[in-house]
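Chemist: give me coordinates for this.
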Amino acid sequence: MTDLLPQPGILFTLATYIVMVAILVVVHEGGHYLAGRYFGVKIDAFAFGFGRELFGYDDSRGTRWKFNLIPLGGYVKFTGDMNAASQPDPQLAALPASERAELFLFKPLWQRAIIVAAGPLINFAFAILILAGVYMALGHPSTPPVVSAVVADGPAAAAGIRPGDRITAIDGSSVDRFEDIANAAMTSAGAPMTVAFERAGVEKTVTVTPKIVETVDRFGGVVRHGRLGIARSGAQVVENVGPINALRYGVADTWGITVSIARTIRQIVMGERSLDELGGPIKTGQVTGQQASLGVLSFIVFMAFFSINLGFINLIPIPMLDGGHLLLYAVEAVRRQPIGAKVQEWAFMSGFAAIMSLMVVLTWNDLGAVGVWARVASWLS
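Modeler: Prediction:
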C-alpha cells in the first residue's frame, strides 16, 4: 500500500489557490477585454479582485487597471455597465449617437456575442496551449487499449472480455488508448456501457456495467468512481511530438475533459450522482494545494484542467454567467429586438440567486468534507 502524502499547509494552499485564480481571471477577462477592444468598445475598468481598490492606474485609453482587496476573481467593466455582471444601464438610450457608437450595449448583436463568448473560449485555448507545451517538452504518453488481465469476478469478465482483447469503442466513441477506457469508466455513474473490442481480427460488442468503488487518493481523500475490472498492458509509449501534433493532442484532451465535465453535471442533474461529489471553493482550494505540493508541473496541468472547468461553467445558460448573456442574445436574435429592461433585471436577479444558492450548498458540503461539521458536533455533544 502506498504511503499517504502529508496535506499541504493552509498558507501554502491559500497562496497557490490565489495564484491560480489570479492567472485564470486575467486569462478569462482578458478574452472579453481583447474582443471588446477589437470591436471598439469603450472600457472603464479591468479589475483584479473584488471589493475596495488598493491601487491602480489609468491607461491612455481611459481604462482603469486596478487591484482590489479580495484577490479571488476579477472583471472587465464596459462603459455603460451598471455592475461587474455587465448589466446595462437603461438610461444609455438617451445618449447622443456618437457616444452610443462606443458602447457595448449598442454594438451589433454578433459582436456582443463574440465579446461575451471570448472569455470562456480563451479559457479553453489557454488549456490547449498548456497541454500542448507539456507534450512538446515531455512527450505525449499513451498506452495501447489492449487488455492484459481481467479481474475474475469483475464487470468485464462477466461481460465476456478476455486478456488480449483490444477495446476499439465505448458507447460509440472511438478508443485510441487505454487512458480513454479508464476515463470512461471513472466518470461512469454505474450505467451500462456498450463496449466494442477486437479479438483475433473479429469485432465484438458487449454491454458492461461498471462497478462503483471507493478508493483513497494519495492525500487520504475518498474518491468514488466506476471500474471495469481490467488491467492495461503496462507498455506505455511516450511519443516525441512537434507543435502541430502537440496542439492536436491538446485539443483532443481538452475536448475529452469537457465531455467528462458535461457527463458529470448531467449525472448530478439526473440524480445519478450525489451533489456531494461536486466540489465548491474550499474543495477546489484544497485540491489546488495538493497538486501544487506535487510540483510545478502538476500545478500547471491542474490549472489547465481548472481553466477548462471555468470555461465550461461560464457557458452554462444561467443569467450573470456568460452563457446566460448568450442565451438572452439568442432570444433577441429570434425576436429581432432587444429584451425589455425589466425582463433582463429579473433574469439577472434569478441567476444571481441560483448561483449563490449553489455556492452555499457546495460550501456547506466542502465544510463537511474537511471535517468542520464533525468537529462542531463533537463540541456540542
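Chemist: from here on, contacts and neighbour counts on C-alpha atoms
Modeler: Fine.
Chemist: all strands of the stretch 201-350 of the chain, in order?
Modeler: 202-208, 211-216, 222-227, 230-232, 237-239 (DSSP state E, counting those that start in this stretch).
Chemist: let me know which of those strands is the nearest to residue 41.
Modeler: Checking the strands of the stretch 201-350 of the chain against residue 41 by C-alpha to C-alpha gives strand 237-239 as the closest, at 44.8 Å.
Chemist: quick one: distance of the closest one to the chain centre.
Modeler: Centroid separation between strand 237-239 and its chain, computed with C-alpha atoms, centre = their mean, to the nearest Å, is 27 Å.
Chemist: next one: stretch 66-76
Modeler: Its chain's average C-alpha position is 20 Å from that of stretch 66-76, according to C-alpha atoms, centre = their mean.
Chemist: same check, this time on stretch 366-381
Modeler: Worked out by C-alpha atoms, centre = their mean, stretch 366-381 lies 29 Å from the chain centre.
Chemist: residues in contact with residue 234?
Modeler: Counting by C-alpha atoms under 8 Å, 6 or more residues apart in numbering, residue 234 makes contact with residue 143.
Chemist: elements contacting the strand or helix carrying residue 179?
Modeler: Using DSSP states H and E, residue 179 sits within helix 178-186. Counting contacts by 3 or more C-alpha pairs under 8 Å, 6 or more residues apart in numbering; DSSP states H and E, helix 178-186 packs against strand 166-170, strand 222-227.
Chemist: what's the most buried one of those strands?
Modeler: strand 166-170 (a mean of 22; mean count of other C-alpha atoms under 10 Å).
Chemist: let's verify the closest residue to residue 206 other than its chain neighbours: helix, strand, or coil?
Modeler: Nearest non-adjacent residue to residue 206, counting by C-alpha to C-alpha, 6 or more residues apart in numbering: residue 195, 5.4 Å away. Recorded secondary structure, residue 195: strand (DSSP: H, G, I helix; E, B strand; the rest coil).
Chemist: count of neighbours near residue 195?
Modeler: 24 (other C-alpha atoms under 10 Å).
Chemist: how about this one, so we can line them up?
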Amino acid sequence: MNTVIAFILIFGALVFFHELGHLVLAKRAGILCREFAIGFGPKIFSYRKNETLYTIRLLPVGGYVRMAGEDPENIEVKPGYNIGLLFNKEGKVEKIVLNNKDKYPQARVIEVEKADLERAMMITGYEQGEEENLQRFDVAEKSFFIVDGQEVQIAPYNRQFASKSLSQRTLAIAAGPAMNFVLAFVVLFLLGFIQGAPIDEPMLGKLTADGSAAEAGLQEGDVVQSIDGQEMRSWEDVVEVIRENPETSLAFVVERNGETLEVPVVPEAFDTGESEIGRIGAYNPVEKSFLGSLQYGVTETYTWTKEILLGLGKLVTGQFSIDMLSGPVGIYDMTDRVAQSGVINLLRWAAILSINLGIVNMLPIPALDGGRLLFFAVEAVRGKPIDRHMEGMVHFIGFALLMLLMLVVTWNDIQRFFL
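Modeler: Now for the predicted structure:
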C-alpha cells in the first residue's frame, strides 16, 4: 500500500510540475486555458478559479492543459439558431443561452442571421415578431455560452493558441519538459542540503556496519594519507586503489584526531558482471553548504541527463533492446524496491524519473512536446504554419503508435515480473 501511495505521489508530482510549466507560460501569453488536469478519465475532484477548471482524474497516467484553439471549438452559433442573449452593464452580450431558454426569462431571444465570435465579436439577428428589423449585438471580450445550465467561456481568436507568436507558442510547449529539469534540480539540491554534498577529499564518509573498513577499525572522518605507500590526494584516488585490489591486504595510513595510524584493510571482492572490483563499505565524504548543494544539484542533473541520453542513443543504434525498456509496471516495481531503501533514495529516484520525463517529452516524436516543437521549427523555416488538419493527423498517428509501444512495453514488464 505504501508503494502505491509513493508511486501516485511521485508520478503525480512529475505530471503536476510538467503541466504547470505549460499552464504558466500559456497564461502569460494570454491563452485561455480551459482545464488543468492531472490524470485521465472521469473527474474525481474539480475546482474552478478564474478561467481555468482544475481537475484530478481517475487514471494517474498523465495530464494535460486544455488550451483554447488547440482543438476545434466544439460549440458553434450558426445562422437560423434561436438563442437567448444576456447583457452586461455596458450593453454588450455577456452570455449566450443555447438551450433551455425558458429558464432565463430575462434573455432576449433572437434568430441568428450571422455570428462572428472569434474576431469581430458580434451577432446579428432578428427578435421574434420583428423579422424586418435586423439588429447587431456586440459581444463582450469575456463572454460565455450557457449549455445545459453550464457556462463555457467563449475564446476570441486573440485568446487562442494559434493566434500567438511562434516564440510564445514555443515557450508554452517547451516549458513543460523544462519544469521537469527544474524539479529534478530542486530535489537534488535539497538532498545535497539534507545529507550533504559529496566532496573530492581523501576522507572516509559513513561506513557500513558489515564492511571491511569498519571491521578493520577505520572510522568516519579518517583522512587517508596513503595506501600501500601511495599518496592519496582525493577521494577518487582512494576509490581507484580499492577497486583495483579486491581480496588484497592494503596498508591504510590515516590521520585521526591529530594522530597518524596504520591500519591493514582487505577490500572484499564484488562482481559487477563485467569484472571483479574491491570495496570496503565506505561512502565518500560530504559537506553541508548552500554552494556545495547548489553545485551538487547542477552536477547530478547534468550527469543523469547525459546517462539517459546515452541510453536512448544505444536504443537507436540497436545496442539497447526494446525489451529493456520499462513502462508503468516496471517503474512501479522499481519504485517499490527504492522505497524500501529509504526516503532519501526515493527522492533521488523521483529526480531521475523527472529528468527522464523531460527528455522523453523533448524527443521529436509526434504527439509529444518535442514533436510539436519540431512543427514549430518547420514553421520558422518555411515562414508559415503547417496545415492544422495535416499536423493533427500526424499527431494522432504518433499518439496511436506511442500507445502501441506502451502496450508492448507493459506486456514485457508483466512477463518479466509476474509470469
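Chemist: any idea what the TM-score is?
Modeler: Here the TM-score for the pair of chains, by TM-score structural alignment, normalised by the length of structure 1, is 0.69; 294 aligned residues with a C-alpha RMSD of 3.5 Å.
Chemist: ok so, going back, I'd like the distance between the residue nearest to residue 206 of structure 1 and residue 142 of structure 1.
Modeler: 20 Å (C-alpha to C-alpha, to the nearest Å).
Chemist: contacts only, for residue 156 of structure 1.
Modeler: So residue 156 of structure 1 contacts 150, 162, 208, 228-230 (C-alpha under 8 Å, 6+ apart).
Chemist: can you rerun that using 6 Å?
Modeler: 228-229 (C-alpha atoms under 6 Å, 6 or more residues apart in numbering).
Chemist: counterpart of it over in structure 2?
Modeler: For residue 156 of structure 1, there is no aligned position in structure 2, judged by TM-score structural alignment.
Chemist: A helix includes residue 156 of structure 1, no?
Modeler: Yes - counting by three-state DSSP, residue 156 of structure 1 falls inside a helix.
Chemist: need the strands for the stretch 51-200 of structure 2, in chain order.
Modeler: Using DSSP E, counting those that start in this stretch, strands in the stretch 51-200 of structure 2 cover 52-67, 82-87, 93-97, 108-116, 122-127, 135-147, 150-153, 197-198.
Chemist: using TSV, lay out those together with distance to residue 410 of structure 2 and mean neighbour count.
Modeler: Shown next, in TSV, are the strands of the stretch 51-200 of structure 2 (distance: least, C-alpha to C-alpha, whole Å; neighbours: other C-alpha atoms under 10 Å):
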stretch	distance to residue 410 of structure 2	mean neighbour count
strand 52-67	13	18
strand 82-87	50	21
strand 93-97	47	23
strand 108-116	47	19
strand 122-127	51	20
strand 135-147	40	18
strand 150-153	38	14
strand 197-198	36	22
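Chemist: so which of those is nearest residue 23 of structure 2?
Modeler: The nearest among these, by C-alpha to C-alpha, is strand 52-67 at 6.4 Å.
Chemist: okay if I get the strands of the stretch 201-350 of structure 1 as JSON lines plus distance to residue 309 of structure 1?
Modeler: Shown next, in JSON lines, are the strands of the stretch 201-350 of structure 1 (distance: least, C-alpha to C-alpha, whole Å):
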{"stretch": "strand 202-208", "distance to residue 309 of structure 1": "29"}
{"stretch": "strand 211-216", "distance to residue 309 of structure 1": "23"}
{"stretch": "strand 222-227", "distance to residue 309 of structure 1": "19"}
{"stretch": "strand 230-232", "distance to residue 309 of structure 1": "28"}
{"stretch": "strand 237-239", "distance to residue 309 of structure 1": "27"}
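Chemist: ok, which of the ones you listed comes nearest residue 346 of structure 1?
Modeler: strand 222-227 (38.6 Å).
Chemist: so which elements touch that closest one?
Modeler: helix 178-186, strand 211-216 (3 or more C-alpha pairs under 6 Å, 6 or more residues apart in numbering; DSSP states H and E).
Chemist: which of the ones you listed is buried the deepest?
Modeler: The most buried one of those (mean count of other C-alpha under 10 Å) is helix 178-186, showing a mean of 20.
Chemist: hey, where'd the helices end up in structure 1?
Modeler: Assigned by DSSP state H, the helices in structure 1 fall at 10-38, 97-100, 109-138, 155-159, 178-186, 243-269, 281-293, 296-314, 322-335, 341-369, 372-380.
Chemist: look up the closest residue to residue 178 of structure 1, ignoring the ones flanking it.
Modeler: residue 145 (4.1 Å).
Chemist: from what I see, the one you found and residue 177 are in contact.
Modeler: Yes - assessed by C-alpha atoms under 6 Å, residue 145 of structure 1 is found in contact with residue 177 at 4.6 Å.
Chemist: tell me which residue lies nearest the centroid of structure 1.
Modeler: residue 309 (0.4 Å; C-alpha atoms, centre = their mean).
Chemist: and that one, what's its match in structure 2?
Modeler: By TM-score structural alignment, residue 309 of structure 1 lines up with residue 356.
Chemist: then residue 132 of structure 1?
Modeler: Residue 132 of structure 1 maps onto residue 189 in structure 2, by TM-score structural alignment.
Chemist: would you check that residue 63 of structure 2 makes contact with residue 39?
Modeler: Yes - Residue 63 of structure 2 is within contact range of residue 39, at 4.7 Å (criterion: C-alpha under 6 Å).
Chemist: contacting residues for the residue mapped onto residue 395 of structure 2 from structure 1?
Modeler: Matched across to structure 1, residue 395 of structure 2 falls on residue 348, judged by TM-score structural alignment. For residue 348 of structure 1, the contact set (C-alpha under 6 Å, 6+ apart) comprises 319-320.
Chemist: residue 348 of structure 1 and residue 331 of structure 1, how far apart?
Modeler: For residue 348 of structure 1, the distance to residue 331 of structure 1 - C-alpha to C-alpha - is 15 Å.
Chemist: what about the closest residue to residue 174 of structure 1 other than its chain neighbours, distance to residue 177 of structure 1?
Modeler: Counting by C-alpha to C-alpha, 6+ apart, residue 174 of structure 1 lies nearest to residue 168, which is 5.9 Å off, once chain neighbours are set aside. Separation of residue 168 of structure 1 from residue 177 of structure 1 (C-alpha to C-alpha) stands at 9 Å.
Chemist: again with residue 334 of structure 1
Modeler: For residue 334 of structure 1 relative to residue 177 of structure 1 (C-alpha to C-alpha), the value is 43 Å.
Chemist: so if I had to pick from the two, which one is more boxed in?
Modeler: Comparing residue 334 of structure 1 with residue 177 by other C-alpha under 10 Å, the one with more neighbours is residue 177, at 19 against 10.
Chemist: hmm, that one is touching residue 140, no?
Modeler: No - checked against C-alpha under 6 Å, the pair residue 177 of structure 1 and residue 140 is beyond contact range at 11.6 Å.
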